[in-house]
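In: Return atomic coordinates for the entry below.
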Amino acid sequence: MSMQTVIIGLGYVGLPLAREATMAGLNVIGLDVNSGVTSALNNGRSHIDDLSDRDINDMLKHGFSATTDSRVLAEADVAVICVPTPLSNEGGPDLRAVVGAVSMIAENIHKGMLVILESTTYPGTTDEVVRPILEAQGLTAGVDFSLAFSPERIDPGNSSFGAKNTPKVVGGHTDACTSEAAEFYEQFVDRTVRTKGTREAEMAKLLENTYRHVNIALVNEMARFCHDLEIDLWDVIEAAKSKPFGFQAFYPGPGVGGHCIPIDPNYLSHNVKSRLGYPFRFVELAQEVNSRMPAYVVERAQDILNAREKALKGSRVLLLGVTYKPNIADQRESPAKEVAERLLAKGSVVEYHDPFVQDWDAVPTALRTEDLAVGVAGADLTILLQNHRTYDVASLAERAISFFDTRGEVDSDGAGITRL
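Out: Purely as a prediction, here's the structure:
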């Protein structure tokens, strides 16, 4: 009889995980508090970029089902928590969804159960927050049930790496817990990487994203002074990345967005300051640099228009791509929102185009451009914020009166073209 697995949270992390486990032959039930999500899934409709309706229907044919009824946990051999941990007002992770999921498990916990937390958080959460709630029922982690942390590493829109072939980091409350969790994942992922414990696994995820956060901040800062020094940073990066060792290319942009980079390093910074009493200065500086990039984009936009003796106020500015990364519909923490709001505050008429976003609810006063060619030709300034694969950027830049490329996709020597 196959292992019964309940995956709590059916978003961009939980649903791909559920698919891999289901297609590997495990008996998988998805548990979510949103009845609209569970109903849609049970009717074969996907709500995330990485899985199609066909993928969901394949899952259903292999026995997957979704529910809002937490009583399914009473029969579960494994419970995997994949709920969101947004940034709290204090700067750390908001653990309310995690606590809610763990509380549901605690009400149904039984001997022999394996509980795994995947939600990104600060080091110590599994042991200090999750374990006490589970043990309040009288069972002991590492003795009566197994407990582990395995950070999600989903990269939405990545066609090369997904839940199956991205190595799975696993750290348990005890060595036996680590082994049990690793053996669970090894049924449907290609490789597991075992750490010494839960804290090491929790910290590994934060290190990964802090590394990206800091290096993106480095090139964003360089973009500002290279512009002032009349140095082409894009050409500099191309030259530097020719070195076959000791260098990894990062690129500047209008800011950072998404579910990880602008948020996760702050968990670590907050944890260091609250526990140790001193700041994690690299993270705080990186956050400062990256968070001011939308304002810098607007400053540069104003300079571009001024050079043509036009004011930002009253000018039509068209934003191309408002999602946080290319070729997906995800808008979480997208810097496009702040760029648009700052332009609107200065009196610009803001229009946008994005093949993945029909209604930009984050900026309801921005006007959607339906005909891209007409919109570009009529805008006083077109700003490329996200380069979706459907955009012929070179052609759009040629049509534009002024074109501001924040992604380094076109030759800056072209007439009317400016790169970040």
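In: Going by C-alpha atoms from here, please, whenever you check contacts or count neighbours.
Out: Will do.
In: To what extent is the closest residue to Val349 other than its chain neighbours buried, counted in neighbours?
Out: Closest residue in space to Val349, ignoring its immediate chain neighbours: Arg316 at 4.7 Å, by CA to CA, 6 or more residues apart in numbering. Arg316: 20 surrounding residues under other CA atoms under 10 Å.
In: Could you do Phe404 as well?
Out: Phe404 is flanked by 25 other residues according to other CA under 10 Å.
In: How about the one 4 residues further on?
Out: A count of neighbours around Gly408, defined by other CA under 10 Å, yields 19.
In: Give the buried residues for stretch 109-127.
Out: Residues 109-110, 113-127 are the ones in stretch 109-127 that count as buried (16 or more other CA atoms under 10 Å).
In: One more sequence to fold, the one below, so I can look at both together:
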Amino acid sequence: MADDRVGVIGLGYVGLPLALAFAEAGCEVIGVDVDEGKVAALMAGRSPIRDVPEEALRAALASGRFRATPTYAALAEVEAMFICVPTPYDAMRAPDLSYVKAAAEGIVPYLRQGHLVILQSTTYPGTTEEVVRPILERSGLRAGEDFDLAFSPERIDPGNREWTVRNTPKVVGGVTPRSTARAAALLSRLGAPVHPVSSPRVAEMSKLLENIFRSVNIALVNELALLCERMGINIWEVIEAAKTKPFGFMAFYPGPGVGGHCIPVDPYYLSWKAREYDFYTKFIELAAEVNQAMPFHVVHRTAEALDRYAGKGLRGARAFVLGVAYKRETDDPRNSPAGRIIELLLTRGAEVAYHDPYVPRFRVGGDAFRREERELASVPLEEGWLRWADVVVIVTGHRAVDYGKVVETARLVVDTCNATAGLPRCSAIVVRLGAPMAPFPE
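Out: Take a look at the predicted model:
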């Protein structure tokens, strides 16, 4: 089966790049997203994602190989479909599969003999067979017999220009060998190598392993950064020294916390599922605990710096946060540690403004840390705001920001990501995460 007509459910950071890649590969692609405003923008050639150039979107529209719709009925026209919807956690860190379930339920009325369904949303092992499959089989069709079903984890790295959906290797596991082979054949049309595995559960676990590996190693270096602060050692210098070893070491860097969709979420998906087997992922959960504590440490470090160098506390202090995206050079603020940092600063009585060249508006609050929701607007990075601030807190080190200007103009800077490394001596006092503070001023 050629599978020349492809449906993509969810046109966000994962689904939209995938849809356009298949269109570029010669497939006819129908994108489904329940957000009618997003669909209208896409059909007008406006990309909501920085990683998807509008030129590429408009080319796909002009070719006639891509269109977007808010209705699932269009899936009756395709031969294969991908589910690329969010899989967040709830306030208690339990998996929220409501979007996956809604997508599967949306497919059911239009599922027919010979369809291929591939789940791409990151989730715990068993989701494809225990959650998606039963919903789809309400149609009266049987997975692996009447239609094919597989899991292939997304491997999108926002802001990465080298590794994209077109060249990043794919992993795929189907409910039957035929489902695996068919999904692998379709994915191979994108041009990247495809690695088949024995089941959806293996593919689902492989995605969690990839991200939990990063979570654990980030937690390790975050913990060492805290120790280095107490010991008067610069963790950034330590890492550069360790990197000279050509084997047995991989550099990870400390920071204000972890963000995005995967690293803050995946450990909790696995630990939640593990409890079904009377197994407790203590090591993984400890790493998540360390990473989740980093925003609290950043605020503590900021308060300590204000007390030491400005002789004032956080209450009434003016804090200027630089960068609220979870990762530099992206416009994605999901689960960004900047959210918790700003909430904690506001709760402790500070005035807060922020600048991010890629995130024009940023919502905080509505949780246990700050019940009141508040939407902030990015302000210009200009001398007036830098002089306004009692402390500038660099959370996300976007390359587009002139840090030389920041340290020349500001009085006090707390740098959580080493963005100011290598800059000449300046008038500002710079306090780096994972490095000793300068002595008290005389």
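In: in stretch 355-362 of the second structure, what's buried?
Out: 355-359, 362.
In: which ones among those residues are found in strands?
Out: Those of those mapping onto strands are 355, 362, per DSSP state E.
In: Show me the two of the buried residues of stretch 355-362 of the second structure that sit farthest apart.
Out: Greatest spatial distance among those (CA to CA): Pro357 and Phe362, at 12.0 Å.
In: Which neighbours do those two have in common?
Out: Counting by CA atoms under 8 Å, 6 or more residues apart in numbering, the shared contacts of Pro357 of the second structure and Phe362 are Ser378.
In: start and end residues in the first structure for the longest helix seen in the second structure, please.
Out: Counting residues, the longest helix found in the second structure (DSSP state H) is helix 200-231. Mapping helix 200-231 of the second structure onto the first structure (TM-score structural alignment) gives residues 198-229.
In: How about stretch 312-319 of the second structure?
Out: Alignment of stretch 312-319 of the second structure against the first structure: residues 310-317, by TM-score structural alignment.
In: Between the two ends of that stretch, what distance do you get?
Out: Stretch 310-317 of the first structure has an end-to-end distance of 12 Å (CA to CA, to the nearest Å).
In: Which elements pack onto the stretch of helix or strand Met59 of the first structure belongs to?
Out: Assigned by DSSP states H and E, Met59 of the first structure belongs to helix 53-61. Here helix 53-61 of the first structure touches helix 14-23, going by 3 or more CA pairs under 8 Å, 6 or more residues apart in numbering; DSSP states H and E.
In: so is the most centrally placed residue in the second structure in a helix, a strand, or just coil?
Out: Central residue of the second structure (CA atoms, centre = their mean): Gly260, 2.2 Å from the mean position. Secondary structure, DSSP: H, G, I helix; E, B strand; the rest coil: Gly260 of the second structure is coil.
In: ok, it touching Tyr326?
Out: Yes. Gly260 of the second structure is within contact range of Tyr326, at 5.7 Å (criterion: CA atoms under 8 Å).
In: Map Val172 of the second structure onto the first structure.
Out: Under the alignment defined by TM-score structural alignment, Val172 of the second structure corresponds to Val170 in the first structure.
In: What degree of burial does the aligned partner of Ile263 of the second structure in the first structure show, as a neighbour count?
Out: In the first structure, the residue paired with Ile263 of the second structure is Ile261, using TM-score structural alignment. Using other CA under 10 Å, Ile261 of the first structure is surrounded by 21 other residues.
In: Ile261 of the first structure belongs to a strand?
Out: No. Using three-state DSSP, the assignment for Ile261 of the first structure is coil, not a strand.
In: so it touches His213, yeah?
Out: Yes. Contact criterion CA under 8 Å: Ile261 of the first structure and His213 qualify, at 5.7 Å.
In: Contacts only, for the spatially most distant residue from the centre of the first structure.
Out: What lies farthest from the middle of the first structure is Glu309; by CA atoms, centre = their mean that is 39.6 Å. Applying CA under 8 Å, 6+ apart, we find Glu309 of the first structure in contact with no residue.
In: separation between it and Ser315 of the first structure?
Out: The gap separating Glu309 of the first structure from Ser315 of the first structure is 11 Å, by CA to CA.
In: for Leu384 of the first structure, same thing?
Out: 16 Å.
In: out of these two, which sits in the busier spot?
Out: Between Leu384 of the first structure and Ser315, counted using other CA under 10 Å, Leu384 has the larger neighbour count: 28 against 19.
In: and the more buried one, what does it touch?
Out: Per CA under 8 Å, 6+ apart, neighbours of Leu384 of the first structure: 319-321, 403-407.
In: Counterpart of it over in the second structure?
Out: Counting by TM-score structural alignment, the partner of Leu384 of the first structure is Ile394.
In: Which residue numbers in the first structure does stretch 290-303 of the second structure align to?
Out: Per the alignment by TM-score structural alignment, stretch 290-303 of the second structure matches residues 289-302 in the first structure.
In: And stretch 150-160 of the first structure, what's buried?
Out: Using 16+ other CA under 10 Å as the test for burial, stretch 150-160 of the first structure gives 150-157.
In: End to end on that stretch, go ahead and measure it.
Out: End to end - CA to CA - stretch 150-160 of the first structure spans 21 Å.
In: Which strands or helices does the helix or strand hosting Asp303 of the first structure pack on?
Out: Assigned by DSSP H and E, Asp303 of the first structure belongs to helix 293-307. With contacts taken as 3+ CA pairs under 8 Å, 6+ apart, helix 293-307 of the first structure sits against helix 335-345.
In: superposed on the second structure, where does the helix it packs on end up, distance-wise?
Out: Following the fit onto the second structure, the mean deviation recorded for helix 335-345 of the first structure is 1.2 Å by mean CA distance after the TM-score superposition for the first structure.
In: residue range for that helix in the second structure?
Out: Mapping helix 335-345 of the first structure onto the second structure (TM-score structural alignment) gives residues 337-347.
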